[in-house]
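Asks: fold the following for me, if possible:
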Amino acid sequence: MMRRIGTAAALAVLAVLAVTPAATAAAPPPDDTGRSWEVAGMLPFASQGDISALAMMNTGSGAVRQAQFPDYFAFNAAYSPDARTVYGTGYVWDSLGAVFAAHDAATGDILWQVRTDEGQSGRALAVSPDGSVAMTGWAAVDLVTHEVETFSPCGDDSIPYAVAISPDGSTAWHTCSFDDPTPNLELRAYDVDTLAPVETIRIPGHYPGVAQGIEITPDGSTAMISRSYQATGEHTSIPVVLRVDLTTGTYATLELDTRNTISISPDGTHAYVAASNPGSALDTGVDEDPPPDHRGDEAPIPAAVTVALCAIDIATLTVTVSVPLNAVHADPAVSPDGAHVYAATWDLDGPAGARSGISTHETASLARLRDTPVADRSIRTLAITPDQAPIARLTASEPNSPVTFDASASTVEFGTISEYAWDFGDGASTVTTTPTVEHEYAEPGEFTATVRLTSSGGTSTEDVYTGKQLLRNGDASAVATVTVTVPAAVSTKLPPTGFQGAWVAIVGFGMLVAGVTAVTRRRVQHGREGA
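Replies: Next up is the predicted model:
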């Protein structure tokens, strides 16, 4: 758009009071709140015989909805980066063949699925950061073409119980267990694109439990592995959590009897697990340190054993806080903003028989905020909606003094836009919590102003990924720019250093006669497809 400023307008700015260029936040924006995240969990064999279900809890209201399906016995779940699809793995019960299925996140309906021969692992699942491929214990699934390339990451002598993909999307790490002749846990790394072996980290004297979990810190340096066992004798072992340096292959252990999977916070400082109440001597009713058969037949866990939700400091490998869950098993999941931990809990012998639910906890203290009943059957591994980057839209007023920048047309899918980081292109910048700001330019010229948005979930342009799925789906859509040409008659020229009092800017005679032409170019960065 081109606007000509006539002689009268030029005369109006012959004299201005000198001020330091400043950014001023304007009035609060209209309500631009997006929807709440959802926590999804699989219910193998829900209330009707051999029918499984996908349960989804709204983290804001606590409301739960379920979608039933008879196609497979579901074990694991993970979201696509755009939060539109929930992927599940499990078994075909009559053949024990493995299943990979894609569910519509809005309805829970199965969109498509692939199956394999019996005897394969239907537990392991990780979705790559770019959403192009899913790694399971038996195949790499192309999520665009739905093509499947089967392979055996642990060879013929073992099956993988868990898999995690590196945050750069290049490598898939599988947990494998071998007797040769003593127990050994191996982390086997494969190239995600070619499935070629990359590296093996061998951990002697350890083997995984069936419901093992693995996640990777967002910087890609460290793997945390739950439900591992360290052999202490021919028929004895102690349960441990493993911390593995993926660069050096060194590892450390924390003695803790974890029950199922593990979840890492978005800042990479803590891991969350469910474990037999740490620090208390529980009467399990079974022999001390029962070693599981690493092929899958674990010693039964009596109903008397309850678990606690535990926070582990990854750097020190210590439990910093724990709270009882009053359940036999639990699977944790951390929210994208790191403020809450959700635990899928189930108990085979509750007051009314089998029961399951999702509890909500504050991360620092693990204080229980809410308990949400889900079903009368067990609930498996949780997955949480990835937070999405805001979509920034930016306009600028005509180059008056000051210029008003407006990002109020920006949108966000989840939560709210919590931060607007402004760069005015002249060396000045500011951060506001409101979408409009005013700025005075001290010199004439062409300036490109930029706004970078951050959602209340902490998402801006950068991804946060912890091995299984994205927590924050960062995108360039969070940034918008606009170019403003400021004429000499509009700029607020700064006084000399140490000057006090009023300062008058005189506009040349030629400008008064000819007037001032100001050209403003505006560019709004387009959002992602479908926004």
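Asks: drop to CA atoms for contacts and neighbour counts, all remaining ones
Replies: Noted.
Asks: residues contacting Ser335?
Replies: By Cα atoms under 8 Å, 6 or more residues apart in numbering, Ser335 lies in contact with 265, 341-342, 384, 471.
Asks: same thing but at 7 Å, please
Replies: 341, 384 (Cα atoms under 7 Å, 6 or more residues apart in numbering).
Asks: one more: the one 5 residues further on?
Replies: Applying Cα under 7 Å, 6+ apart to His340 gives the contacts 334, 360-363.
Asks: just Ala105 next, same as before
Replies: So Ala105 contacts 84-86 (Cα under 7 Å, 6+ apart).
Asks: is Val484 in contact with Thr448, as I believe?
Replies: Yes - using Cα atoms under 7 Å, Val484 is in contact with Thr448, at 6.3 Å.
Asks: which residues touch stretch 455-472?
Replies: By Cα under 7 Å, 6+ apart, the surrounding residues in contact with stretch 455-472 are 78-79, 81, 125-129, 164-167, 215-218, 264, 266, 336-337, 386-390, 415-419, 453-454, 473-476, 478.
Asks: sorry, that was for stretch 408-419
Replies: Residues contacting stretch 408-419 (Cα under 7 Å, 6+ apart): 29, 32-37, 387-393, 431-433, 435-436, 453-457.
Asks: structure for this one too, so we can compare:
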Amino acid sequence: MHQHHRKRQRAAGLLAAMALATWPAIAAAPAAAAQPTGDPLIAYAVGAAALAPIDAEAGTVDSPIGVGADNRAIAITPDGATAYVVDGTAGTVIPVDLVGGTPGAAIPIGGTPVSIAIAPDGATAYVVESFAGGIFPIDTATNTVGAAIPVGGPLGPIAMTPDGSTIYVGDTGANEVIPVDTGTGTPGTAIPVGGLPVAFTITPDGSTLYVATSTANAIVPIDTSANTAGTAVPVPSTPVGLTITPDGATVYVATSGNAAYPMSNGTLGTVIPIAGAGIPSDITITPDGAIAIVVTAAGNVVPIDLETNTAGASVPGGAGPSLFDVAVTPDQAPVASFTVDAAKSPVAFDASASTVQFGSIKTYTWDFGDGTPLKPETTPTTTHEYAQPGNFTVTLTLTSSGGTSTEVVYNGRMVVRNGDATAAATSQSITVAPEASTSGGYVLMVTGANTGWELVVGGVALALGVGFVLLARRRRPGRR
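Replies: Got it, this is the predicted structure:
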């Protein structure tokens, strides 16, 4: 026996006893594991002096949060904790704690700020001041304003590429879009768009910026790799708001003609009437891509079912006589966690300890590490039979009901899906070892937190480290 507290067990019949007496017990999976669920995802509509919290799925509006006096725009940090609200008349940006529903100290910008975008990493909010023509960076950790990036004015909408390298700002005097290098703070060559730019959105891959122009009544695509404008797509009435589905497939435009339109592959789709709610002022889409939310100048909120492209009944926003902008709290990545049931074969896995902040977990995708196809499940428990001996690593990847997994999705103004590596979990390694016993079947053992064990199987010493699972194939009766 070695002197490093390793124990040698030569009797194959002690395998099961070791699993029970020495290793931490692993509970068997429950018959019906509970499905992890979180809170409903909330959108926030901007009124002149308040925010209206909206449960898009339930179609309800909660009590407004009093903030500002002449609010015009909103963006929310990737973690969903803070909204930044632009107060145009006061020349400030107001951070609002969305957990407590309380405004913080106003951040002075000066002049007339009109639009805002938060970088994909959440570290900086960029605020456009219209008439002096500058872009002001705000450090979201300290809520302090950095040196302005001079662009010239008057300026309007803002968008940022998903890699954070370029800001696009609308020059509403020259009917152009100006790219700005965020690394150097240098404006590039202006891009003519043929009309007054009023709203932007960008594809999740960052390849195309879409510009809504009011005087030309059109949507103009800009190739961000070349910074050149493509063919404009005419819109029947004045565009006022623009957004894009999380998969980047469809742009939606809200217009002053009490309507919205989908646009795919450069073609405008069938009109979606928005009757009796007032003239739309902005539009956004929930992270799951299922609902568009339109806010109107009459202070109403209108949901659009994007599966059927039909508008639902309007709901009073409760944040004043008019609503100007709307943003949805970014969906958060689930946190994957699972255990292994070592009591029997096939191996049982239980991910009911996983958590989700908003909505629920839509899919549990298992990679069992043995080359079998990935196995998506809608419930947290599953089993798997390993056909051959070997070492395997199991990985579980979760996707929330909002569509969020490991990847970040950004729409030009803020993160929509705050994907993170926490949505994937890697298990203990699983070792399938042949000829470990004199009887048929399998014995599965987990070391847990123990270290320094040595198991002798067929004369071969196997060192077992932390977090390893040993699946030993028992020798059939009569074999040596």
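Asks: hmm, back to that, Val484 and Thr448 of structure 1: which is more packed in?
Replies: Val484 (24 against 16; other Cα atoms under 10 Å).
Asks: for that one, give its distance to Met2 of structure 1.
Replies: Counting by Cα to Cα, to the nearest Å, the separation of Val484 of structure 1 from Met2 of structure 1 is 11 Å.
Asks: where do the contact lists of these two overlap?
Replies: What both Val484 of structure 1 and Met2 touch, as defined by Cα under 7 Å, 6+ apart, is the set Thr520.
Asks: so which residues of the stretch 301-450 of structure 1 form helices?
Replies: Counting by DSSP state H, counting those that start in this stretch, the stretch 301-450 of structure 1 has no helices at all.
Asks: please, where are all the strands along it?
Replies: In the stretch 301-450 of structure 1, the segments counted as strands under DSSP state E, counting those that start in this stretch are 307-313, 318-324, 329-334, 340-350, 353-362, 368-375, 382-384, 387-388, 395-396, 403-406, 417-423, 429-432, 436-439, 445-455.
Asks: can you tell me the centre-most residue of structure 1?
Replies: By Cα atoms, centre = their mean, structure 1 has its centre lying nearest to Leu471, at 0.4 Å.
Asks: and that residue, how far from Asp337 of structure 1?
Replies: For Leu471 of structure 1, the distance to Asp337 of structure 1 (Cα to Cα) stands at 8 Å.
Asks: cool, and Arg202 of structure 1?
Replies: 34 Å.
Asks: over to Ala8 of structure 1?
Replies: 53 Å.
Asks: so which of those two has more stuff around it?
Replies: Asp337 (17 against 11).
Asks: what residue of structure 2 takes the place of the residue nearest to the centre of structure 1?
Replies: Mapped onto structure 2 by TM-score structural alignment, Leu471 of structure 1 lines up with Val416.
Asks: now do the contacts for Ala77 of structure 1.
Replies: Contacts of Ala77 of structure 1 by Cα under 7 Å, 6+ apart are 41-42, 86-89, 381-383.
Asks: likewise for Ala275 of structure 2?
Replies: Asn258.
Asks: just give me the match in structure 1 for it.
Replies: Per TM-score structural alignment, Ala275 of structure 2 is aligned with Leu325.
Asks: Phe392 of structure 2 pairs with which position in structure 1?
Replies: Under TM-score structural alignment, Phe392 of structure 2 pairs with Phe447 in structure 1.
Asks: ok, Pro332 of structure 1 touching Ser265?
Replies: No - using Cα under 7 Å, Pro332 of structure 1 is not in contact with Ser265, being 10.8 Å away.
Asks: tell me, how many neighbours does Glu407 of structure 2 end up with?
Replies: Using other Cα under 10 Å: Glu407 of structure 2 sits among 14 other residues.
Asks: please read the previous query as pertaining to Gly248 of structure 2.
Replies: Gly248 of structure 2: 19 neighbours (other Cα under 10 Å).
Asks: wait, it sits on Gly206?
Replies: No - checked against Cα under 7 Å, the pair Gly248 of structure 2 and Gly206 is beyond contact range at 9.6 Å.
Asks: helix or strand: which one has Val507 of structure 1?
Replies: Secondary structure from DSSP states H and E places Val507 of structure 1 outside every helix and strand.
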